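A.B. asks: Quick check, what structure comes out for this input:
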Amino acid sequence: MNDPRRGIALMIGTTFVFAMQDGISRHLAGEYNVLMVVMLRYWFFAAFVIAIATRQSGSIRAAARTSQPVLQIFRGLLLAFEICVMVAGFVLLGLVESHAVFACYPLLIAALSGPVLGEAVGWRRWTAIGVGFVGILVILQPGVGVFQPAALVPFAAALMFALYGLLTRFAARKDSAATSFFYTGTAGAVFVTVIGIWSWEPMTPPDWAWMGLLCMTGALGHWLLIKTYEVAEASSVQPFAYLQLVFATALGIAVFGETLRTSTVIGVAIVISAGLFTLRRSRRKQVAGGAAS
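C.D. replies: The predicted structure is shown next:
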């Protein structure tokens, strides 16, 4: 089925839930070790992933069956590491600045689609990518005052998330979405457990409640995202994914007392405009390819 209106509503709900998850992650990672926070979040996420993948595939064995295990495991490890880096960025820079820089990930996907997937990237999209990175420079303001190396943390997370997205598309050539989802949760859970179990710290009862809420928002957000792509084409709902930046910014200002610089607003506007242009060009290319075939 293709119901764009319902898909857009679900995507808006998805971005809101993920923004709340980021806010809770920022709070907990400010009080406890980042690796422990991500580890506990992943335990719940892995259980959710196994349940969904098993339901779609019929059994755990069927969900885990793949001809490209190295690729699938690497995808899971990459996403888990990206989450650790991004949560660290929340603590170092706050939600506003971190999400402002992370918004460039669609541009990175477009730039890396050539070397990773062998897709042709035309001059218009390369121009949009260049313009988008001008927006990143406006946000980061290198050369103005003292440049914060911490600003590169969310950029590194964006780069890893872009590569994860491309590898997911590559894996989809041979594996089902259920199989990829299974390895996303299980491989990531094993990875963060191995590196995070040594960072265990006792938590207060209120923070255990926040941790429970973090786990539930993570599962709810992914469930909403699955439903979004079930009812609508990705190209029709993807532009609304940028609303996570809006929700996270509002949360950072209202709850954590963060500020919104004029340069950040200008830079984000440039990045989002460039990102929407690349999405539009990709959509046109897909439509043209479908017509040609």
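A.B. asks: Only C-alpha atoms from now on, for both contacts and neighbour counts.
C.D. replies: Fine.
A.B. asks: tell me which element residue 47 is part of?
C.D. replies: helix 34-57 (DSSP states H and E).
A.B. asks: who's in contact with that helix?
C.D. replies: Contacts with helix 34-57, where a contact means CA atoms under 8 Å, 6 or more residues apart in numbering, come from 25, 28-29, 60, 62-63, 83-84, 87-88, 178-179, 181-182, 184-186, 188-189, 192-193, 195-197, 199-201, 211, 214-215, 218-219.
A.B. asks: Next, the structure of the following sequence, for comparison with the previous one:
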Amino acid sequence: MVPRAQQNTSLGILLMAITSLVFSLQDGISRHLAENYNVWMVVMIRFWFFALFALTLSARRPGGIATVIRSRHPLMQFARSAILIIEVCVMILGFVKLGLIASHAVFVSYPLIIAALSGPILGEHVGWRRWCAIGVGFVGVLIILQPGVAVFSPWALVPLAAALLFALYGLLTRYVAGGDAAMTSFLWTGVVAAILITPVGLFFWEPMTQGDWIWMGILCLSGAGAHYMMIKAYEVAEASDIQPFALLQLVFISILGITVFDEEVKMNMVIGAALVMGAALFTLYRARVVARQARLARGA
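C.D. replies: Next comes the predicted model:
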């Protein structure tokens, strides 16, 4: 069994905060490119670089690629990689149809989905307090989607679908970290995602301008780095300790949406996002309390 990395909560928090900032910048670039080119092609090129970067790093490790790619959870690794590639495409579609701020105001609910699914997937107990918080959070999502108006638009449900997919990706990433090193997960993510997206991306290939190739290069570099930092964050720290800092992405994306894309922050978004973030933070706090109680019980 591959040993778990030494736990370092401070490093995990720093990695998650930086990851949130980089993801926000990525989303802005992705929106720009997806407004001018096919989403599948944009994502394909991004994951080509991701895979190449992962293969290069793995080749430099002791034993090379053959050693790094060995996994105790190959089916789970394949599943999480497939889920990620679908989530990225769905979320970028949301950016184009709804805008960065509106999409992320809904997407920020993914920690609540993680809490709701942690029982069936990771075998964790979710008490009534966390279920109440999950319910409050999803009331916030409905406020953002404006029941009776936007909620009946299929585009309004796109970021919610992305949140569900990303929650599954996060849970599976945490699960495989119990047996696989961060580099193993990184390699599987890049290679599997690139293989899956290539046939579709090539079918929708379009020529790009020189300026947009530069943006694509920045997107590729930042994408590979951000996903590696997130995998490493989950490896060195407990999810309940670092997950609140992933919510910084909504702050970063709001600044980007207002200053670069001239998006408007509506009152229903502010109220709904506040409920969602408050519920998410409480859910993460309760998860931490429960974990601490379990450790004390084992030591008693």
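A.B. asks: Could you tell me the TM-score of the two chains?
C.D. replies: For this chain pair, the superposition-based TM-score is 0.91 by TM-score structural alignment, normalised by the length of the first structure; 293 aligned residues with a CA RMSD of 2.2 Å.
A.B. asks: so the following helix or strand past the helix holding residue 47 of the first structure matches what in the second structure?
C.D. replies: Toward the C-terminal end, the helix or strand that comes next after helix 34-57 of the first structure (DSSP H and E) is helix 60-64. Taken onto the second structure by TM-score structural alignment, helix 60-64 of the first structure occupies residues 65-69 there.
A.B. asks: And the matching stretch, how far out from the chain middle?
C.D. replies: Centroid displacement of stretch 65-69 of the second structure relative to its chain, using CA atoms, centre = their mean, to the nearest Å, is 25 Å.
A.B. asks: Would you indicate which residues of that stretch are buried?
C.D. replies: 65, 68, 69 (16 or more other CA atoms under 10 Å).
A.B. asks: what residue is smack in the middle of the first structure?
C.D. replies: residue 161 (5.9 Å; CA atoms, centre = their mean).
A.B. asks: Translate that residue into the numbering of the second structure.
C.D. replies: Residue 161 of the first structure maps onto residue 166 in the second structure, by TM-score structural alignment.
A.B. asks: same thing with residue 40 of the first structure?
C.D. replies: Using TM-score structural alignment, residue 40 of the first structure lines up with residue 45 in the second structure.
A.B. asks: If you tally nearby residues, what's the number for that match?
C.D. replies: 20 (other CA atoms under 10 Å).
A.B. asks: do residue 103 of the second structure as well
C.D. replies: The burial count for residue 103 of the second structure: 29, using other CA under 10 Å.
A.B. asks: Please tell me which residues of the first structure the helix or strand containing it aligns onto.
C.D. replies: Here residue 103 of the second structure, judged by DSSP H and E, is contained in helix 100-107. Using TM-score structural alignment, helix 100-107 of the second structure corresponds to residues 95-102 of the first structure.
A.B. asks: For that stretch, report the contacting residues that lie outside it.
C.D. replies: Looking at what lies outside stretch 95-102 of the first structure - CA under 8 Å, 6+ apart - the contacts are 22-23, 26, 86, 89-90, 136, 139-140, 151, 154-155, 157-158, 245, 248-249, 251-253, 258-260, 264, 268.
A.B. asks: and the gap between the residue lying closest to residue 273 of the second structure once chain neighbours are set aside and residue 172 of the second structure?
C.D. replies: Residue nearest to residue 273 of the second structure in three dimensions, not counting chain neighbours: residue 105, with 5.5 Å by CA to CA, 6 or more residues apart in numbering. Here residue 105 of the second structure is placed at a distance of 23 Å from residue 172 of the second structure (CA to CA, to the nearest Å).
A.B. asks: more neighbours, the two?
C.D. replies: residue 105 (28 against 20).
A.B. asks: Tell me how far that one lies from residue 70 of the second structure.
C.D. replies: With CA to CA as the criterion, residue 105 of the second structure and residue 70 of the second structure are 38 Å apart.
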